[in-house]
Every structure is written in structure tokens, then in C-alpha cells.
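1. Here's my sequence, what's the structure:
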Amino acid sequence: MKYIIVLCDGMADEPLGELGGKTPLGAAKTPNMDVLAPKSEIGMVRTVPEGMAPGSDTANLSVIGYDPRRYYTGRSPLEALSIGVDMEPSDVAFRCNLVTLTEEQDTYEDRIITDHSSGEISTEDASVLMDALKKGLAREGYEFYVGTSYRHLLVQKQGKVVELTPPHDILTRRIGDYLPKEPVLREMMEKSYEILSLHPLNIERKKNGKNSANSAWFWGAGTRPALTSFEEKNKKRGAMISAVDLLKGIAAGAGMHNIPVKGANGGLDTNYAGKAQAAVDALLREGYDFVYIHIEAPDEMGHQGSAENKIKAIENIDAYIIGSVTEALKAAGEEFRMLILPDHPTPVRIRTHTKDPVPYLLYDSRHTFKGMREYNEETASQTGILEEEGYTLITHLFDCSLAELS
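-> This next block holds a predicted model:
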């Protein structure tokens, strides 16, 4: 028996007037999910515990079976694990986004954040700008590390966890009310604008119609996490397929294998087919029992406020991942269980995360559940199934003792 989670980051949403009262998931053409839905268990799950922020960090920890209330120590330390940063217990890690700020204002605090990802900047461009920050912001006790795309890292020795605002929560707002109260972090952010706004690479990006990555933004502070082994906990050999450092870090902390995929970038144009093939190879040829296929694109399109592109991302997942993986496993005669869900909603209306429960679909190649005509937020809420503790859902995935219902 093989097990798959297809995690469609930020896929859940609200009904939109422009879509005739449907959500992007409801409006998307998803023939492969439509085939699975009538045969699957469909319900809702609360992935973000009460009192915790609705981030991809807490929500994905939950989906992969780790209670965030017990294991969560901050987002950045998980990302540090993914790039091999050996944190001491007294170190504090901060996510360092390369963001786009308006430039016409006279003072830094009056600028407005327009893009938390600098147009989904390439890792190649970001590396050049991060090198400039490493030199221009160098000071004892602080170290920068290059991650992927706009997502990078700052580690402070003998640090203190402070409250900071995620940039995707304040898009289109004046930044002055959200800057760090910690003076060193604020000073570094202000100086980063001086360094980056005049950098030749950003000048060239603007000439080419791209967003300027003109400021660092620190958030997600935390200390070194300690996750228990996924294999010991679940008696399953697991692998992670993701372009995002956060997910790679969760996998590294849990002792799972990270499988790299060429062309996987966390954006709308990510290598969907490559991720599907990597999953199939891991399950059928490399002896893994479980794969976690994470796709960032719906979340990024939600942050951009684009219902059209969010629908495209969902349709790509359906065609190139869900369709390809189910077809390959069935052709191989392999029994499998597949769980499809988002980690949290990222409504295009508000362009940030919410903590509402999300819809899930659980398919078993051996059993027929009493499903629904299709899989989306509306049908999932109609089943009356609500998993209140998200971290227990993976136990449900691994429970193969369920009797055939029809």
C-alpha cells in the first residue's frame, strides 16, 4: 500500500461574484478530482489550532501529523533546516523576504508594500541581491543565508524572538505601522532599501518591466525546532517533493528525504509534471511508502489577488499531478490512498491567509466511500464531517482498516 498527500497550498477560497458565486476550486475544470469525488471521503479539517496564526508553517506541520502547539517554534528555523544551517539553541532565525516597496515617498516608513515576492524573483537574481546585503549589512552576530526565489534567512547569535509582521499580510499598506520595534532589525531593513533600490540589477529589472526587489523584510522569528522522526512515528518511509524551503525544512527536521525536481520553483509555471514523475518514481522504484507533494502556486496566486491564475494553478495540479499519479499507480497495479487538500485558505479578495477549515478528499483505490458529486468547499461543508484537530488527519490516511461502504 502506498500513500500520497497532494498539498495544494492556499487553494481554499471564498465564493466570488466574478465566478458566479463559485470559489476558484469550484470554478476550475478538474476532471480527475471529479472522477475521485463520488468514490472518496470528503469533509473539512481545521489545520490551524485556535490561537495560532494561519501560516503555511503551522498548517503544514498539522497536515503532516505534528501538533503545532507542541512542535512549532517559528517559521524561519524550519527553513534553516532545509538549507543546512546548524542553529545553536540560543540562535534566532528570521525569514528575510526580498519585497517590492513604492519609491516615490520621501521616507522609508511612508512607503507601501506592493509585492511580498518581488514578482516571484528568480533565485539567480535574488542571490546577486543577497550578496549585496551580506556586504552592506554585515555586523557581528548576524549572518545571512540564501534560500529560494524571494525567501531567504537571517540568523542572529544569542538572539531573542520578537513579534514581526508577515509581508503578505500588509500588501498595499503603508509599512510604518508594521516595522520592527527591535532597533537593529529596523535599521537593517531601512539600510537594505538604500542598498537595493539603486542596485544595477534592480535598475535593469525595472527597465524590463519587472518588480524591483528593493527591500529586505524580516519576519517569522523562531528558535531551533525538534521534530520526532516521521518514520518512527508512522512506520512509513516518507519523502517530500516541494520547491519551498519551509516544506523542505519540515521534512529535514522529521528525517524525511527531500526529492529535488528540476524546474520546480513555487510559482504558477512550476514543473508540475516533474513533481508527479518524482512521486511515482519514489513510490514504485525507490521503495518509499509515502510522498508529500507540495504545490505552492495556488497560494502565490491568492496573494497576487488573481482568481484567473489561481484557477489555472488548480487545473494544472489536477491535470499534471493528480491525474498522472493516479494513472501511473493504477497502471502498475499498486494499491494506494491519496489525500488531497489545501493547508489553509488564501482568498484572492484579501490576498492573505485565513484560519478557516479547509476541504479534504480521501481516496482509496480499494474502497468506495460515500462521496460527493464534486470536491470543493461547498460540497465538503455539506457532508457534516469536520476534523477538529488537523494533525490527526494523517492517521486517518494511514488507517487501512476501514470497511468497504458500497
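2. use CA for all of it now, contacts and neighbours both
-> OK.
3. Quote the end-to-end distance of stretch 196-216.
-> 9 Å (Cα to Cα, to the nearest Å).
4. next one: stretch 25-36
-> 15 Å.
5. Following element in sequence after the longest strand that the chain contains, please.
-> Longest strand in the chain by number of residues, with DSSP state E as the criterion: strand 92-101. Using DSSP states H and E, the helix or strand that follows strand 92-101 in sequence is strand 113-115.
6. same for that next one, what does it pack against?
-> Counting contacts by 3 or more Cα pairs under 8 Å, 6 or more residues apart in numbering; DSSP states H and E, strand 113-115 packs against strand 92-101.
7. who's in contact with the strand it packs on?
-> Here strand 92-101 makes contact (Cα atoms under 8 Å, 6 or more residues apart in numbering) with 75-77, 80, 111-118, 126, 150-161, 167, 211-224.
8. can you tell me which of those are in helices?
-> 75-77, 80, 126 (DSSP state H).
9. Make a markdown table out of the residues you listed and add distance to residue 101.
-> Listed next are those as a markdown table, based on distance: Cα to Cα, whole Å:
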| residue | distance to residue 101 |
| --- | --- |
| 75 | 23 |
| 76 | 22 |
| 77 | 26 |
| 80 | 26 |
| 126 | 16 |
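10. One more, so I can put them side by side:
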Amino acid sequence: MKYCIVVPDGLADYPIDKLSGRTPVEAARTPFLDFLAQNGQLGLVKTIPNGFPAGSDVANLTLLGYSPREYYSGRAPLEAASIGIKLNDDDWAFRCNFITATGDVLEDFCAGHIKTDEASVLIKLLNEKFGNDSIQFYTGKSYRHIMVYKGAQKMDARCFPPHDIMGQSIQKHLPKGNGSEILIDLMERSRAYLSNHDVNKVRIDLEENPANMIWLWGQGHRPKMPTFKERFHLTGAVITAVDLIKGIACYLGWDIIQVPGVTGYLDTNYTNKGQYAVKALETNDVVLVHIEAPDEAGHEGNVHEKILAIEQVDSKIIGPLLEAKNIFRDLRILVLPDHYTPIVKRTHTPEPVPFVAYGSGIEKGIGLPYSETNARASGLHIGEGHRLIEHFISGIFR
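-> From the prediction side, this is the model:
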């Protein structure tokens, strides 16, 4: 049996007036996704356990079968693994966003999706100014980077995800609690050095948002978790442009497949993702294809781009995987967003998400097209989200 999991990040949404009360996925042309739902099991799954933040870190651990209550230690340690950072047990890893600050307002959580080569220059500057035996910065991709703290101070301050507070006060959302003084000092001092850097002067000249401040959040220690093969006796691989998902794959013991043209943004190469996913099934039991574009469109509040991203996932990823049924006699496909990213809110929300499971040995459910409403009406609701993968592997959803 071969298993493919497709995660269109943040696909789930609310009804939108300008779409005549439809959600983006209901408005999108998704013949392949609808085929899966009409011929497989459509339902709801709770990927964000009560009390946890509605983030991709928590949600993707859940949908891969790892209960966050047992295995979650923070977002940044997962991302750190993807770029080869070796954390000691006592190290604190932080996600380090480049943001655009205007006065006291956090204007843009991703600094205009700054390019990685520009960002690497700024990370080098941060290490020159702030780096020491306790603090080091590491280049990730685009606006997403890592800071590691190796000092004696406990660093479990309450930190706010920057994508949750766009357009809001910086001062009101600075870290609070243990270690906050260190974090606030770094964040505030970064502004003076970054604002006048040549990289940002050029960005301003080009009318691009400058990366004029860092934002530290998502901290945690290195997680301790069994590999996917130890838990489920299956090998795996992942296709994604996002360091967080790659980091989870590292801890799962999965291969990370490098695909040309993937960006983690709206311009990603969907065709290559679909083709490489089919190829990866030849040598792996499980292949996860993660697509960030719907989430990015949700954060931008761009309904047109979200619909377009959903249609691209359907035609260029789900379509080829359905055709692969002719290659692999026994194939199962699971499609679900990790969380909601509603256009109206421009951030993540924790509602149970619609999933569809289709393929060899999986019985047909209610026979309705894929949508949030139809998933709610299906009567198939999985409250313990980390159990979904067990249903998918067994093929039993009763």
C-alpha cells in the first residue's frame, strides 16, 4: 500500500459575501478533490487540541499522528532541525521573523517576503552586533529564521506570533515573562541597525517593505519523539518549501525531497510538486505534499489568490496523484488543510478542518463534494486528531 497526504495549508475558510456566501474552496473549480470526496470518506478532524495555539506546528504534528500534548515543545526547534542546527537539551530555539515596523505598528509580518539572499546579509549583521557565546542567529528562508539562546536564563516568556498582530501595537505585544528583557532588548536594538542598512534602503527605493526589525517567538527545546517508522512501520518523504515541515520530517526520519521551483509562496511550482510526489511514491510508503500558498493568501486577505492556489493544488497535484492509481495498484490519498486561515481574519483559527480519505479499501461515505459545510454534515468527526493517521493507514473510518 502507498499513502499520499496532501496538505493545502490554511485552505479552510468561512463563507464570504463577495463569493455569494461560498467559501474559497466552494467557489474554486476542484473536480479532482470533489471526486475524492464523492467516492471516499469526507469528514472533520480536530487538528488543534484545546489549549494549543492554532499554528501549523501543532496542526501538522497532529495530522501526522503525534499528539501535541505528548510531543510538542515549540515551533522553532522543529524549524531548527530543518536547517541543520544541532540543539543541546537546554538550548532555547526561537523563530526570528524579519518584519516591517512603522512607528509602533507591526505593518508586515514577513517584510514583503524578503528574498533569502537579502535576509542572509541581515542575519550576518545581527550576528556581528549581537552574537556571542549565548546568542546566535541562523539563516532560514525568506523572512523565516532562527535564533538560538544557550544562556542560563529560563526563556519561557509569552511571545506573540507576528502574523496574529498585523496592524496592531508593537509595544502591547512584546514578550512577557521569563527572559523577556533579553528578547525585547534584541528586538528593539535590531531596529536601529536594520533600518539604515543598504539592503533596506534599496527595498524602500523599490517600494518594497523593509526588514527593519526582528520578531522573536515560537521558542522551545529540542523535542523527543519516535520516528514514523518506529511508530507505524512505514517509510516516508516530504515535499515542501517550508522549514517547519522539513523540521518535522527530520524528527520523523523522513526524506526531504528537493523540488525545483518551490517557494513556499503563491508563485510556487505546483506542477513539479505533483510530478515529484508521484515519483517519490516509488521508493517510499508515505509521501506528504505540503503547499503553503493558500495560507499565504489567507494572511494577505486575498480571496482571488486563495481560490487560484486551491485550483492549482487540485489540477496539478491531486489530479496527477489520482492518475497514479494506474501505476500503484494499492494507493490511498488523504487531503486536508492543517488549520483554517480565514480571509476575513487573516490569521489561523482552531476549528476542526474538512478532510477526505480515498483509495484502496476505503469505503464510500456520504457522496458529497468537498467543502467545509459538507464535511460538517457527514457525521464523521474525529475529535482526537492524532488518530486520523491510524484510520487512514487501516482504511477503516467507522
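11. that older thread, superposed on structure 2, where does the longest strand of structure 1 end up, distance-wise?
-> Compared with structure 2 after fitting, strand 92-101 of structure 1 deviates on average by 0.6 Å (mean Cα distance after the TM-score superposition for structure 1).
12. Out of the ones in helices among the contacts of strand 92-101 of structure 1, which is nearest to residue 45 of structure 1?
-> If you rank those by distance to residue 45 of structure 1 using Cα to Cα, residue 75 comes first, at 21.6 Å.
13. residue contacts, that closest one?
-> 57, 94-95, 220-222, 246.
14. Please determine how far it is located from residue 95 of structure 1.
-> 7 Å.
15. what does residue 38 of structure 1 give?
-> 42 Å.
16. ok, the two, which is more surrounded?
-> Neighbours were counted for residue 38 of structure 1 and for residue 95 using other Cα atoms under 10 Å; residue 95 has more, 28 against 18.
17. Can you tell me what the more buried one aligns to in structure 2?
-> Mapped onto structure 2 by TM-score structural alignment, residue 95 of structure 1 lines up with residue 95.
18. Aligned to residue 159 of structure 2, what sits in structure 1?
-> In structure 1, residue 159 of structure 2 lands on residue 164 (TM-score structural alignment).
19. if I pick the nearest residue to its match once chain neighbours are set aside, what's in contact with it?
-> Distances taken as Cα to Cα, 6 or more residues apart in numbering place residue 219 nearest to residue 164 of structure 1, at 5.0 Å, with adjacent residues excluded. Counting by Cα under 8 Å, 6+ apart, residue 219 of structure 1 touches 94-96, 163-167.
20. What ranges does the stretch 101-250 of structure 2 have for its strands?
-> Under the criterion DSSP state E, counting those that start in this stretch, the stretch 101-250 of structure 2 carries strands at the ranges 105-108, 135-141, 144-149, 213-220, 236-239.
21. Could you check how far the corresponding residue of structure 1 for residue 199 of structure 2 is from residue 145 of structure 1?
-> Structural alignment (TM-score structural alignment) places residue 199 of structure 2 against residue 201 in structure 1. Applying Cα to Cα, the value for residue 201 of structure 1 to residue 145 of structure 1 is 19 Å.
22. What of residue 320 of structure 1?
-> 33 Å.
23. would residue 360 of structure 1 count as being in a strand?
-> Yes - assessed with DSSP: H, G, I helix; E, B strand; the rest coil, residue 360 of structure 1 lies in a strand.
24. With the flanking residues excluded, which residue is spatially nearest to it?
-> In space, residue 360 of structure 1 is closest to residue 341, 4.6 Å off (Cα to Cα, 6+ apart).
25. which residue in structure 2 lines up with the one you found?
-> By TM-score structural alignment, residue 341 of structure 1 lines up with residue 336.
26. burial measure for its match, as a count.
-> 22.
27. Contacts only, for it.
-> By Cα under 8 Å, 6+ apart, residue 336 of structure 2 lies in contact with 6-8, 353-356.
28. mapping those residues onto structure 1, which are still in contact?
-> Here is what carries over to structure 1 from the contacts of residue 336 of structure 2, by both residues aligned by TM-score structural alignment, their matches' Cα atoms under 8 Å: 6-8, 353-356.
29. Residue 102 of structure 2: which of those residues is nearest?
-> For those, the nearest to residue 102 of structure 2 is residue 8 (31.8 Å; Cα to Cα).
30. roughly how far apart are the closest one and residue 328 of structure 2?
-> 23 Å.
31. now do residue 50 of structure 2
-> As for residue 50 of structure 2, its distance to residue 328 of structure 2 is 38 Å (criterion: Cα to Cα).
32. These two - which one has more neighbours?
-> A count of neighbours by other Cα under 10 Å puts residue 328 above the other of residue 50 of structure 2 and residue 328, at 14 against 10.
33. if we can go back for a sec, any chance of the contacts of residue 219 of structure 1 in JSON lines, plus distance to residue 293 of structure 1?
-> Below are the contacts of residue 219 of structure 1 laid out as JSON lines (distance: Cα to Cα, whole Å):
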{"residue": "94", "distance to residue 293 of structure 1": "26"}
{"residue": "95", "distance to residue 293 of structure 1": "23"}
{"residue": "96", "distance to residue 293 of structure 1": "25"}
{"residue": "163", "distance to residue 293 of structure 1": "31"}
{"residue": "164", "distance to residue 293 of structure 1": "29"}
{"residue": "165", "distance to residue 293 of structure 1": "28"}
{"residue": "166", "distance to residue 293 of structure 1": "25"}
{"residue": "167", "distance to residue 293 of structure 1": "26"}
